[in-house]
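>>> What shape does this take:
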Amino acid sequence: MSCFMNDDDPFPADECLFADTFSQESIYQLMGQELKITQLFGANLGVAAPVWESAIQLCRYFEKQRVEWRGRRVIELGAGTGVVGIVAARLGAVVTLTDLPATLPSLEANVRANAPAGGWPSAPPRVLPLSWGEDHAEFPSDWDLVVGADTVYLPETYPRLVDTLVHLCQKKAAVYLSSKMRNEHQTPSFFEEHLPRRFHVQLVDRDHSQNINIYRASLRKGR
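So this is what the prediction gives:
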């Protein structure tokens, strides 16, 4: 069976993606690491199944910035296939990968498939469920980095995402969010209206050809 996915649409457009569960394995070279990522398509995963280009762009941005990962505490929101967090863990970060419960089995499988032959430099990534605006208080607030790729596409989740970020950033974590700027999903409004109410927000990178922006945010004092 041949299926097609349109990367410009946050929801798989071809009905065959939901007819049966099927997988696709891809190799990525990111930040000097080779990742083998399985994308498991099916009705339960939806937008969490593919590797979105915004995740690739975020990894490339971090590589250009020569980010030092070893020992840094990193949490990824809406991790999906786990690309960003897994690369960070392979480079020595202490990583927690989060997403909705249905996504976790495939996320855990990708973590296992990408364990370095000599073991994880700091610790194996933790994989935990996190529903924005509901159970974020169960997580600590002392992260160094909070990252997310293509997490901004459902307007009804925007206030809950901001609330979650506020909790996670109480100890001055830096937030990096990479997103395709979809006007039809009001993505610009999140970065121009919702997030700035609680955070200082800076556009740090833009890929015009992919219409992908990367933002850095830090919690406003006294908020």
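>>> CA atoms for contacts and neighbours, from now on please.
Noted.
>>> what about the closest residue to V201 other than its chain neighbours, distance to V146?
By the measure of C-alpha to C-alpha, 6 or more residues apart in numbering, the closest residue to V201 outside its immediate chain neighbours is A217, 4.4 Å from it. As judged by C-alpha to C-alpha, to the nearest Å, A217 and V146 stand 10 Å apart.
>>> Identify the contacts common to those two.
Shared contacts of A217 and V146 (C-alpha atoms under 8 Å, 6 or more residues apart in numbering): 174-176.
>>> one more to line up against the first:
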Amino acid sequence: MATREDDEDDINPVTMILPDDQDDEKLFSTRQEGAPVEQLDQQHYVRSIDSTVVIRQLPSQGISFQLWPAATSLVNLLDHHRRDPTNSPLSSTLIGHRRPLNILELGSGTGLVGIAAAATLGANVTLTDLPHVIPNLQFNADANASVLTLNGGAVHVAPLSWGEADDVELIGRDFDLVLASDVVYHDHLYDPLLETLRLFLLDRQNDKGGGKVFVMAHLRRWKKESVFFKRARKLFQVEVLHVDNPCNGARVGVTVYRFAGKSQNLNA
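Below you'll find the predicted structure:
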């Protein structure tokens, strides 16, 4: 019997951006008039704040410059949480924290998730990715400055290479929550990503959890991804917060996970 772990379907990220239940008049993709062919604007309407987040994509520049399906799923959960926090899959993670929240996003790509988190939660969000991605991240943060200001959110942009302790020290560790979407993709980055999560989430002296959590939206594609989750469970308690229904012919939907530090390091 096929399970979520057995699914090996390749998913086209471009064709899965728009959920089936969204209003086409308020959520759509367009090319800017007079812009290069490779530049695409995604307009994502967020109902809870009655605002539109505009994201520039540069598909010809690589996968970090495109919107992926898990990003939309996580934004929809943030939108739901703003509208109905007591019935939100994110309630156990977000309710009870200080305000404003300090949030870190890993592998931000175009920045949609972090920008939406800042706007819906009135949070201070730091978007991070590799140095060559930073200019487009900053562009998208600036493009949504008015939406952020209106809703009490703020976005900062910083380079961060996974597995690099020096990068973590430069950014600092004063975050209440770490977010990411569709970051489990290249298998050679599994260990660097886990090391970065360890540095941000776990106590530096004994690798015990310090109350910080990582929320990750992920669309399963290949069997090899089970390696990442097996390694992750040696360091973290991993639970499923939410699973989307499959769409656009996929056999599985986006899954949202919550990672929290264990009481002790089980890596031995």
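>>> ok, which stretches of the second structure are helices?
All helices of the second structure, identified by DSSP state H, fall at 69-83, 91-94, 112-121, 134-143, 145-150, 165-171, 190-201, 225-235.
>>> Please pull up the equivalent of S178 of the first structure in the second structure.
Matched to the second structure by TM-score structural alignment, S178 of the first structure sits across from A217.
>>> ok, its match - contacts?
Contacts for A217 of the second structure (C-alpha under 8 Å, 6+ apart) come out as 70-71, 73-74, 180-182, 254-257.
>>> same thing with A123 of the first structure?
89, 92-95 are the contacts of A123 of the first structure under C-alpha under 8 Å, 6+ apart.
>>> please redo it, this time with the cut-off set to 6 Å
Going by C-alpha atoms under 6 Å, 6 or more residues apart in numbering, A123 of the first structure touches V94.
>>> now T120 of the second structure, nearest residue through space, not along the chain?
Per C-alpha to C-alpha, 6+ apart, closest to T120 of the second structure is R82, 6.0 Å.
>>> Against D187 of the second structure, how distant is the one you found?
From R82 of the second structure to D187 of the second structure the distance is 34 Å (C-alpha to C-alpha).
>>> And Q61 of the second structure, by the same measure?
21 Å.
>>> now L150 of the second structure
40 Å.
>>> swap in C247 of the second structure?
Counting by C-alpha to C-alpha, the separation of C247 of the second structure from D187 of the second structure is 25 Å.
>>> repeat for A71 of the second structure
A71 of the second structure sits 20 Å away from D187 of the second structure, going by C-alpha to C-alpha.
>>> For those two, work out which one has more neighbours and name it.
Counted by other C-alpha atoms under 10 Å, A71 of the second structure and D187 do not tie: A71 has more neighbours, with 26 against 12.
>>> Would you confirm that the more buried one contacts S181?
Yes - counting by C-alpha atoms under 6 Å, A71 of the second structure touches S181, with 5.4 Å between them.
>>> Show me what A232 of the second structure lines up with in the first structure.
Using TM-score structural alignment, A232 of the second structure pairs with L195 in the first structure.
>>> Correction: the previous question concerned N144 of the second structure.
Counting by TM-score structural alignment, N144 of the second structure lines up with N114 in the first structure.
>>> Against V37 of the second structure, how distant is the most centrally placed residue in the second structure?
The residue lying closest to the centre of the second structure (C-alpha atoms, centre = their mean) is A180, at 2.7 Å. Distance of A180 of the second structure to V37 of the second structure, given as C-alpha to C-alpha: 28 Å.
>>> picking up where we left off before, export the shared contacts of A217 and V146 of the first structure to CSV and append columns for distance to S131 of the first structure and neighbour count.
Output for these, formatted as CSV (distance: C-alpha to C-alpha, whole Å; neighbours: other C-alpha atoms under 10 Å):
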residue, distance to S131 of the first structure, neighbour count
A174, 20, 17
V175, 18, 24
Y176, 19, 23
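>>> Show me those residues that map onto strands.
174-176 (DSSP state E).
>>> now, among those, which is nearest to W132 of the first structure?
If you rank these by distance to W132 of the first structure using C-alpha to C-alpha, V175 comes first, at 15.3 Å.
>>> Can you give me every residue that contacts that closest one?
145-147, 216-217.
>>> can you do 10 Å?
Residues near V175 of the first structure by C-alpha atoms under 10 Å, 6 or more residues apart in numbering: 74-76, 143-148, 165, 168-169, 199, 201, 215-219.
>>> try H194 of the first structure
155, 158-159, 161-162, 188.
>>> Can you give me the distance of it to L203 of the first structure?
Applying C-alpha to C-alpha, the value for H194 of the first structure to L203 of the first structure is 15 Å.
>>> what's the answer for P50 of the first structure, then?
Taking C-alpha to C-alpha as the measure, P50 of the first structure falls 25 Å from L203 of the first structure.
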